[in-house]
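S.K.: Below are the sequence and a predicted model for it; my questions follow.
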Amino acid sequence: MKKAKKRLNAPRSSTRAAKAAIKNVPPEDRYFNRELSWLAFNERVLEEARNPHYPLLERLRFLSISASNLDEFFMVRVAGLKAHQALGIENRSADGRTPAQQLAAITEAADTLATREHEVWDELRAALAQSGVCVVGDEPLDEAAEAWLYQHFRNQIFPLLTPQAIDSSHPFPFIPNRGFSLVFELRRGRAASIYELVMLPAALPRFIRIPGEDARYIALETLIRRNIDYLFPKHELLRGGAFRIIRDSDIEVEEEAEDLVRYFRTAIKRRRRGRVVRLELEPEMPEALVEIVVDGLDAANAIVSETRGLLGMADLSCIVEEDRPDLKFPAFDPRFPERVREYGGDCFAAIRAKDFLVHHPYESFEVVVEFVQQAAADPDVVAIKQTLYRAGKQSRIIRALIDAAEAGKSVTAVIELKARFEEEQNIEWASALERAGVQVVYGFIDWKTHAKVSMVVRREEKGYRTYCHFGTGNYHPVTARIYTDLSYFTADAKISRDVAKLFNYITGYLEPRNLRQLVISPHGMRTSLLALIDAEIAAARADKPCGIWAKMNSLVDPQIIDKLYEASCAGVPIDLVVRGICCLRPGVPGMSEKIYVKSIVGRFLEHARLWCFANGHELPHPEARVYISSADWMPRNFDRRIEYMLPIENPTVHAQILDQVMLANLLDNEQSWRLKADGTYDRLEPKAGHEFNLHHYFMRNVSLSGRGQALKKGRRVPKLRFQRGR
């Protein structure tokens, strides 16, 4: 790094020289590993479970989210690396590691993370017990509780259990993904030992609430063990243990898969039987039982982890549902955009009057639902087109599209079957939509349609007018209450024509030409971003104001990262809010010293993608270039997905995004973590009297573009100011 540092420190070096110098920096010094960066993000999620300012059940929720995240990481990312290793594929990561090297590092980091999860659970379990929410173990209970548990086991659990002997005539049973099982060595009298396996039925809740005023829960496996004599009468328990498995759950689409629906129905079944990637064992499980389990699961190549205690902590989420408002965040009801109310709830009239932005979850997702419902009910609406990536299990939007089709309107729904872990639900929605007469399109075989866009064509006095909605998040009513996202409504004619071309591309493979506003991937988004960064580099070299502010979920793409390094070397100040994976190394002298990266983790999941470029002015400025997007800065978003980036030109919406949303993200110092050059994150510690909480700010203040006449009522939005203090 020393030689590279000398070259990179040359003031205002030429673009070619800067590029060459950056390329000379070894990959391991230029990028963080993608997988380890994700694990670092999950560590930040876990830290929220330790946040003393959060109510206890909310802290428990973060613990369950951390555990669930880790499960999915193994099901997809680790499974992919394991597959490469098994096939002898030595594709190196951007930071130069082989699959084997990555797996070794992941195993160590994941074990450390799992250990910390158990430490947090020990802390929370004790604190919850003091607050009247208890998870009981093997200890004796009062007579009434013992009697209830015994009867509950006999009547509600025992009929669902199927003990299976493990011997030469009884092969080891199939255990599904995330399956939790107990294994026992038993003996009856002087007979030889027998081995029995009991799978926890997926239909039963993992934690059972014991009736009573106090909230007492017992884990299903604990209750089974307390009734081992009833389950195995006249048998002596010699040894026992518990284990849980994670299977490869990724689905790869083959090019020759002509019927995507049939392919995914089959693939989902195959996924349930994927190879075992991770085997979690209870502490001090006898070696003989471990060998039986490993052999039976064919898990010799799996990552085997011995936990400190509780297995499957993702299941703690059911305890979070306990009715204890005092142990949860105060209830928050999102506002309905006042601009729409001023037009009597008529979304089309409000959009016709002026573009506006809705900021979820602070402003209700209901406005998006009503936009589609009004389109379905309006006799002047002739056509609706919409992309659907994740829509949830109970979707009023799907119902509205069905109603529209049944009313004789032309309705097109682009259903993405490759939305991970939503494939089965999306197949069901597709079938329901097709039965109603909706034209259902599955998009591309190789690419996911990840753009969140809808358009409504309406017959009006001066001809047909198209109304558009762009989302940075999904059309999902549940996640819209906990994810921070942006919804942009417009009837701009140029944008409408671009959106029509986008849908024609998805439905008919008609590559869009002469787009006026939209930029889409995989055709040109990376190139456009590189050009925007180049413009800031040119401004810096010409001693003009410059700067980049951007917010996203992940930053992985090496070309974009190298260009940001080049911009830093040219003197461009860059402020990035990257919630999750970040492979860029900030603050490296001579390479990225002008780049500042932070991650925000809090009550709501930061999900919106928005990018701001100074355009020859000091940020923030009305002439800055501002974009919203469905894409993160990752190779998959640029090369293998249908995504959009949209410039925001409406002055009020522009000001809301730049002067309010982006600035608030940069100013937050209560939920923010700063990424350092060595890959570690430090939680920001605000000075007394200078605290700023992003989520609290937006929960208290109306938005700029959706506030309507709120200013006349004295509801002014505080002016935010940002000064780079580093």
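M.R.: Yes, it's here. Numbers count the residues shown, from 1 in each chain.

S.K.: alpha carbons only for contacts and neighbour counts from here, please
M.R.: Fine.

S.K.: what about the longest helix in this structure?
M.R.: helix 99-130 (DSSP state H).

S.K.: Centre of the chain to that one, how far?
M.R.: Taking Cα atoms, centre = their mean, to the nearest Å, the mean C-alpha location of helix 99-130 is offset from the chain mean by 20 Å.

S.K.: Likewise for stretch 550-565?
M.R.: With Cα atoms, centre = their mean, you get 18 Å for stretch 550-565.

S.K.: And the contacts of that stretch?
M.R.: Residues outside stretch 550-565 that contact it (Cα atoms under 8 Å, 6 or more residues apart in numbering) are 19, 22, 34, 94, 526, 529-530, 533-534, 574-584, 591-592, 606-612, 632-635, 662.

S.K.: Go ahead and confirm Leu113 touches Arg44.
M.R.: No. In terms of Cα atoms under 8 Å, Leu113 does not count as a neighbour of Arg44; the distance is 10.5 Å.

S.K.: One more to weigh against that first structure:
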Amino acid sequence: MKSKKTDPIIDGSTEDESFFNRELSWLAFNERVLSLAEDDDKPLGERIRFLAISADNLNEFFMVRVAGLRQLVDRGFKRLPKDDVDIDQLLTQIMARSAKLMARQNQVLPELIGCLRDENIHVMSDIPDDEQDRLWLEDWFIDNVLPLITPTTLDPSHPFPFFHNDGKGMMLELTSPDSKPMQSVILLPANLPRFVKLPGDGLRLLLVEAVIRASIVKIYPRHQFVSAAMFSILRDSEIEIDDEANDLIHEFENALRARQRGNVVLLTLSKDAPKPIRRLLKSAMGIDENNFFNTDGPVALNNFSELLHYIPKHLLFPAFTPRFPQRIRDFNGDCFAAIRNKDIIVHHPYESFEVVVRYLQQAATDPDVLAIRQTLYRTTSNSPIVKALIQAAENGKTVTAVIELKARFDERNNIQLARALGRAGVQVAYGLTDLKIHLKMSLVVRREHGKLVSYTHVGTGNYHPITAGIYTDLSYFTCDKDVGRDAYEIFKYLTSHVQPDKLKRSFISPHQSFPQLKLMIRAEIENCKNGLPSGIWLKCNSLVDHRLIELLYEASQAGVPIEILARGICCLRPGVAGLSETITVRSIIGRFLEHGRIYVFANGGEFLSDKNIVMISSADLMPRNLRRRVECFMQLENPTIRKQVLHQIMVALLRDEKNAWYLQPNGSYVHPQTDETSFSCHDYFMSNPSLSGLGSLSATQDNG
């Protein structure tokens, strides 16, 4: 891969140039994702996947972040309340950079389609000339599309129909039989496939809007077709709930309905759309020119992920089957016996999420298990985790599920899961109305030899079988008494609102995390000043919190070496003389989505020594994670576990050459030139079993 560089984050977006703007930093992250679609060293199918991810990411950015900024403007705010940033100036920068990003997406799409053509896969935007194809498409349209669409001729008695969030439509200009100009609109249903597979030799895929456009005569047989233009809309998707509501589920259902009707924040329209259509859409959606994006390609590029259903395997990454830890196999699959023997960390997706599922399934059927407590933030509608909890309740165990209804875009699914769990006899709690429950924890209480033993699982990622195959995360299992006691106190907080006073192996947001992190950073400063070894390694998705960044600047100015792995947003400006010259920031973007959070402090010892403080967490370093959510930072003490996280995981991440982008003082990201011999942490983890899961595969068993 050639050396690459992203655009700098525009200076002047904040009054204090010590910090990069959060929104512009996020756009820089999505530019790095898009760069993978432009990388011809990547398999062709994966490049299409990265293009669709980039488009989907940008949609969410508009639905949430841009929508939030526009809400502030509507409420009369001129500057961001906390950052003191001019909102209009920031929105101008966001729209300019977003337009550039969308233009890049439209540039890479035809290149990818051309590469598919070389593989005898033809993605077409126009109806073929072949008569047999046309006749087949006519029948396909009548059977599969016509019953689903409702063409609306616009006149005083037929106003512009409502389009839901993320909706797509086609605007038509027609001439009536009496030669009067008229306009019509067709909503493309969400359940309509974006591509039609044509019969015959080879693989030919046609955009569904081309079929509709060619079939207008079936809808308006006596009208003359003039023009057609595709458009898509994104609406404000933030939801507000009444924290005092007696029925939270009912309140959320109302809020979800309101989300579908939020204000339009972006309308993407075919560049060649006639001016009358543009004026009509502008009026119907209640928007101005700032909400438009003109595209010379298809709208809704996130839908192009559907192409992956047709892509042959040789155009994708080679198949990878996650390992199942040998140490659990050594105990005949008995998770509790393996955990009793020694703590274990499962490194997803390199090691199977099936371990987590089996742990809870075993708990559900084990007659010695008396109680299960579980947090659920995001999971699938048919989650095996939820099925295990239901089975446990039906088997007479005491089961408590803490479900976060406010998990963005998963609210509806979580409402349905809450009802299913409640019907089975699970005690369902929604945590704290003013705080999101983001920590990932499970506590199983088992009777062993007349005593109660607590088994705890602490994760950095969601209990989600699908994302566990894509996101890199850590699952920590232990029957350590102190961890079990901490877990009990945390669950008690979630259900009774009684804050834990003193936790032995962990600390939690919103009350303890920032003060504890502050103490640890200040300890590194003091150690450095006193000539002791010092240093900080941080791995997170986002680094935004200004108060924490200021502490890191202070540490850098004292001479503390700091390595930061921030995959997405990073508001810290590294490498600035007198401010942050000892800080290096990397972003690893590759086959898997880096998601696990790891925090390491030298603690007066050289790095990779027994003195280091090593923690995993559900939390990023953002104000919401530290002050407005319930999160958990768990300290690791078992020697094998610590060695796995420090020597194996963190060292491999810091060695990565193939996937690493380096943040520059001006906000640009640089990817160094690489070749096939360059080190990739993802390739390394796929090839090397984790230390704590080796079991009998290890020639020298570690008795830690």
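M.R.: That came through, no problem. Because the structure is a prediction, the values reported are computed rather than measured.

S.K.: with the second structure superposed, average distance for the longest helix of the first structure?
M.R.: Taking mean Cα distance after the TM-score superposition for the first structure, the mean distance separating helix 99-130 of the first structure from the aligned residues in the second structure is 0.7 Å.

S.K.: of Leu113 and Arg44 of the first structure, who's got more company?
M.R.: Arg44 (24 against 20; other Cα atoms under 10 Å).

S.K.: That one pairs with which position in the second structure?
M.R.: Using TM-score structural alignment, the equivalent of Arg44 of the first structure in the second structure is Arg32.

S.K.: Repeat that for Ala203 of the first structure.
M.R.: When the second structure is aligned by TM-score structural alignment, Ala203 of the first structure is paired with Asn191.

S.K.: how much space between that match and Thr433 of the second structure?
M.R.: Plainly put, Asn191 of the second structure is 34 Å away from Thr433 of the second structure if you go by Cα to Cα, to the nearest Å.

S.K.: Comparing these two, which residue is more hemmed in?
M.R.: A direct count of neighbours by other Cα under 10 Å for Asn191 of the second structure and Thr433 places Thr433 higher, at 16 against 7.

S.K.: what about the aligned partner of that one in the first structure, which helix or strand?
M.R.: Counting by TM-score structural alignment, Thr433 of the second structure lines up with Ile445 in the first structure. Taking DSSP states H and E as the definition, one finds Ile445 of the first structure inside no helix or strand.

S.K.: can I assume Ile445 of the first structure is in contact with Val253?
M.R.: Yes. Under the criterion of Cα under 8 Å, Ile445 of the first structure makes contact with Val253 at 7.0 Å.

S.K.: can you pull the contacts of the alignment partner in the first structure of Leu154 of the second structure?
M.R.: Alignment note (TM-score structural alignment): Leu154 of the second structure maps to Ile166 of the first structure. Shown in contact with Ile166 of the first structure (Cα under 8 Å, 6+ apart): 172, 194-197.

S.K.: and which of these is nearest Arg61 of the first structure?
M.R.: Leu197 (30.8 Å; Cα to Cα).

S.K.: The closest one in helix, strand or coil?
M.R.: On the three-state scheme (DSSP: H, G, I helix; E, B strand; the rest coil), Leu197 of the first structure is labelled strand.

S.K.: Which residue, other than its chain neighbours, is closest to it?
M.R.: Sequence neighbours aside, Val183 is the residue nearest to Leu197 of the first structure in space, at 4.4 Å (criterion: Cα to Cα, 6 or more residues apart in numbering).

S.K.: which residues of the second structure does the helix or strand containing that neighbour align to?
M.R.: Val183 of the first structure is located in strand 180-187, with elements delineated by DSSP H and E. Strand 180-187 of the first structure corresponds to residues 168-175 in the second structure, going by TM-score structural alignment.

S.K.: What is the equivalent residue in the second structure for Val304 of the first structure?
M.R.: With TM-score structural alignment as the criterion, Val304 of the first structure matches Phe292.

S.K.: I'd assumed Lys271 was in contact with its match.
M.R.: No. Using Cα under 8 Å as the test, Phe292 of the second structure is too far from Lys271 to be in contact (10.4 Å).

S.K.: Compare neighbour counts for the two and give me the winner.
M.R.: Phe292 (19 against 15).

S.K.: contacting residues around that one?
M.R.: 266-269.

S.K.: hang on, the earlier thing: how much space separates the residue nearest to the match of Val304 of the first structure when sequence neighbours are not counted from Cys528 of the second structure?
M.R.: In space, and not counting its chain neighbours, Phe292 of the second structure is closest to Leu267: 4.9 Å by Cα to Cα, 6+ apart. As for Leu267 of the second structure, its distance to Cys528 of the second structure is 53 Å (criterion: Cα to Cα).

S.K.: out of these two, which sits in the busier spot?
M.R.: Between Leu267 of the second structure and Cys528, counted using other Cα under 10 Å, Leu267 has the larger neighbour count: 25 against 19.

S.K.: what does that one align to in the first structure?
M.R.: By TM-score structural alignment, Leu267 of the second structure lines up with Leu279.

S.K.: After the helix or strand containing its match, which helix or strand is next? Please name it.
M.R.: Using DSSP H and E, the element containing Leu279 of the first structure is strand 276-281. Going down the chain from strand 276-281 of the first structure, the next helix or strand is helix 287-297, by DSSP H and E.
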